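**Student:** mind looking at a prediction? Sequence and model below.
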Amino acid sequence: MDQKIITLYDEYTHSQLNRKDFMKRLAILAGSTALAMTILPMLENNYTAAAGFDSDEIEVENVTYTGVDGEMKAVLAKPKGKKNLGCVLVIHENRGLNPHIIDVTKRVAAEGFLALGVDALSPLGGTPADEDKGRELIGKLDPEKNLQNYLKGLEYLRTRKDGNGKVGCVGFCWGGGMSNKLAVNDPKLKAAVAYYGAQPNAVDVPKIKASILCHYGGLDERINAGIPAYEQALKENKIDYQIFVYEGVNHAFNNNTSPTRYNEAAAKLAWSRTIGLFKKQLAV
């Protein structure tokens, strides 16, 4: 697919560009409205087409914990019959706790961890089925309260009797940016993994105590513009970090429900590196 079309879709999903204007611009790039309508399903997430993750070795339940202004909803997954587990907070993209991120939470659990996928939209009623609505609601969250709700999620994991007290986080897109924010704001965090997420301000990097792992798509110019300053600050402050740029792949390359952006090879390699860090930092 033409990279200009993928870039336009990325702009649409990460800006205030409304659907009507997006479709107009898509029609121009595609050559007609009819072709735009044919292309659209290949751009949007398709949760029914992608195989959902399942395993008899894990147990999954819906849980809540106390947030700033009420209960935070989350999906918790862990290996059956296991205790003393390293814990991982899973942070969704900018459309809420969708089926893809729930799958990721289960996959983390299948690797031997207690995983918690938090719904950041809990204060606004939870993640809606309409992804465009979810994107609108994300923009209505109070940034500071949202950060505190995730910090409380980390504390919730530390109090779990089936956990070992060691906690890390992994986030995707909007969640990747939040993963970096948690590293800045929680000195007890052991590991923070950010998939194509916005970088923190360089002046805040000295606060980081966690091991940092960042995954970026080589074609993701919007997010990648912030890499040099972040890496320089990590080096200057002697933070334990790794940054990987996967050439020729797009933003959201890990999302197997996004057919035009998913890259299986890059996703598998990034995943192996992510789990490797968690096994190193969160094991007993």
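**Tutor:** Sure thing, it's come through. Numbers count the residues shown, from 1 in each chain.
**Student:** okay, CA-based contacts and neighbour counts for the rest of this
**Tutor:** Fine.
**Student:** and the end-to-end length of stretch 233-247?
**Tutor:** 23 Å (C-alpha to C-alpha, to the nearest Å).
**Student:** from the chain's centre, how far out does it sit?
**Tutor:** Put simply, stretch 233-247 sits 19 Å off its chain's centre (C-alpha atoms, centre = their mean, to the nearest Å).
**Student:** can you list contacts of it?
**Tutor:** For stretch 233-247, contacts defined as C-alpha atoms under 8 Å, 6 or more residues apart in numbering pick out 202-203, 205-206, 208-219, 231, 266.
**Student:** in that stretch, what counts as buried?
**Tutor:** Ala233, Leu234, Ile239, Tyr241, Val245, Tyr246 (16 or more other C-alpha atoms under 10 Å).
**Student:** use this one as the comparison:
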Amino acid sequence: MPEMLTLPVKTEPAENRPKEFSAYLVRPDGPPKGAVVLIHEIWGLVEHIKDVADRFAAEGYLVIAPDLLSSIGIEPSIGLELAAIMTSTDERVRAEGQPRLREAFTPMHVPEYGAWAVSALRSCVDYLAARPGVAGRIAVVGFCFGGSYSFALAAADGRVAAAVPFYGSPPELGQVHTITSPILAFYGEEDERLMQSLPEVSAAMQAAGVDFTSKVYEGAGHAFFNDTNVHTYRPEIAEDAWRRTLDFLAVSLGAV
């Protein structure tokens, strides 16, 4: 059965940063094929992410999905409120909601927050690595905000054996040489900002000797995997990305 955990931050947090955080844990029915750190979108640990965690567990993986945003005031209920503003088809709602969005998201852009979040993610790896049969078979998967932090965790922790960032921004390109795991990165061709940076990212990964594979989907933009977003969800593409992710994890974690 799924449960909520409280975990300590791995390193001493900066002043005013929480010393612990919550995470959603779900176990497979039998011995795990491996483990997955699942990182949410910018909306936080909403039900959609818990559903994805459940899907990974049904495939045989032990999954931990940390809540990285409640520490800065974005509880899941607030995340849903912010998502409704940003994805509204009503231009007036989006325009009037901009101050609310800026206020909510500003705290995550300071360097201290990024360091705290990576420390929290490394604590998730600590927890998984201590579970029977999991050490050496830990992957990270994330979406949008979580895709960016999937890159960051892979760069920060050599225990990560595979990384699957969905439409995420990579760490500073000068830091990619610290990545030791293979990476399978998904993008939508209509996600203009990330598509513009992808050639440079690919070149930096190649120069650093990182096993980096990108899959770009035609007719898709940002958040194509999120089946709760009627504006961006692309069912056939999401299903293809899911199957590719499972195949990649099976090979990378030795679960074939």
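**Tutor:** Looks like it arrived, so ask away. Source: prediction; values computed, not measured.
**Student:** quick TM-score on the pair, please.
**Tutor:** After superposition, the two chains reach a TM-score (TM-score structural alignment, normalised by the length of the second structure) of 0.82; 225 aligned residues with a C-alpha RMSD of 1.9 Å.
**Student:** buried only: go through the contacts of stretch 233-247 of the first structure for me.
**Tutor:** 205, 208-219, 231, 266.
**Student:** among those, give me the pair with the biggest separation.
**Tutor:** The most widely separated members of these, counting by C-alpha to C-alpha, are Lys209 and Leu219 (29.7 Å).
**Student:** for the stretch 101-250 of the second structure, which segments count as helices?
**Tutor:** Assigned by DSSP state H, counting those that start in this stretch, the stretch 101-250 of the second structure shows helices spanning 111-129, 145-156, 192-208, 235-252.
**Student:** could you dump the ones you listed to CSV with distance to Ala53 of the second structure?
**Tutor:** Compiled in CSV, these are given as follows (distance: least, C-alpha to C-alpha, whole Å):
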stretch, distance to Ala53 of the second structure
helix 111-129, 14
helix 145-156, 13
helix 192-208, 25
helix 235-252, 12
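**Student:** so who does the most centrally placed residue in the second structure touch?
**Tutor:** Centroid check for the second structure by C-alpha atoms, centre = their mean gives Gly142 as the closest residue, at 1.9 Å. By C-alpha under 8 Å, 6+ apart, Gly142 of the second structure lies in contact with Leu38, Ile39, His40, Glu41, Ser148, Tyr149, Ser150, Val164, Pro165, Phe166, Gly168.
**Student:** kindly report the same for Arg100 of the second structure.
**Tutor:** Listed by C-alpha under 8 Å, 6+ apart, the contact set of Arg100 of the second structure reads Leu82.
**Student:** that's a helix at it, yeah?
**Tutor:** Yes: counting by DSSP: H, G, I helix; E, B strand; the rest coil, Arg100 of the second structure is found in a helix.
**Student:** can you give me the strands in the stretch 1-150 of the second structure?
**Tutor:** Secondary structure of the stretch 1-150 of the second structure, counting by DSSP state E, counting those that start in this stretch: strands at 3-8, 20-26, 34-39, 61-66, 138-143.
**Student:** to Gly97 of the second structure, which of those lies closest?
**Tutor:** strand 138-143 (23.1 Å).
**Student:** average offset between the closest one and the first structure?
**Tutor:** Once fitted to the first structure, strand 138-143 of the second structure is off its aligned match by 0.5 Å on average (mean C-alpha distance after the TM-score superposition for the first structure).
**Student:** thinking again about what came up before, possible to save the buried residues of stretch 233-247 of the first structure as JSON lines with distance to Met37 of the first structure?
**Tutor:** As requested, these are exported to JSON lines (distance: C-alpha to C-alpha, whole Å):
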{"residue": "Ala233", "distance to Met37 of the first structure": "44"}
{"residue": "Leu234", "distance to Met37 of the first structure": "44"}
{"residue": "Ile239", "distance to Met37 of the first structure": "47"}
{"residue": "Tyr241", "distance to Met37 of the first structure": "43"}
{"residue": "Val245", "distance to Met37 of the first structure": "32"}
{"residue": "Tyr246", "distance to Met37 of the first structure": "30"}
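**Student:** circling back to that earlier point, TSV for the strands of the stretch 1-150 of the second structure, including distance to Tyr127 of the second structure?
**Tutor:** Formatted as TSV, the strands of the stretch 1-150 of the second structure follow (distance: least, C-alpha to C-alpha, whole Å):
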stretch	distance to Tyr127 of the second structure
strand 3-8	8
strand 20-26	11
strand 34-39	10
strand 61-66	9
strand 138-143	11
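**Student:** buried deepest among the helices of the stretch 101-250 of the second structure, which one?
**Tutor:** Each of the helices of the stretch 101-250 of the second structure was scored by mean neighbour count; the highest is helix 145-156, a mean of 25, by mean count of other C-alpha atoms under 10 Å.
**Student:** where in the first structure does it fall?
**Tutor:** Aligned by TM-score structural alignment, helix 145-156 of the second structure falls on residues 174-185 of the first structure.
**Student:** excluding chain neighbours, what is closest to the aligned residue in the second structure for Ala202 of the first structure?
**Tutor:** By TM-score structural alignment, Ala202 of the first structure lines up with Leu173 in the second structure. Once flanking residues are discounted, Leu173 of the second structure sits nearest to Ala204: 6.2 Å by C-alpha to C-alpha, 6 or more residues apart in numbering.
**Student:** need the counterpart of that neighbour in the first structure.
**Tutor:** Using TM-score structural alignment, Ala204 of the second structure pairs with Ala233 in the first structure.
**Student:** rewinding a little: ok, and the closest non-adjacent residue to the residue nearest to the centre of the second structure?
**Tutor:** Per C-alpha to C-alpha, 6+ apart, closest to Gly142 of the second structure is Ile39, 4.4 Å.
**Student:** check contacts around that neighbour.
**Tutor:** When contacts are counted by C-alpha under 8 Å, 6+ apart, Ile39 of the second structure touches Ala65, Pro66, Val140, Val141, Gly142, Phe143, Phe145, Gly146, Gly147, Tyr149, Ser150.
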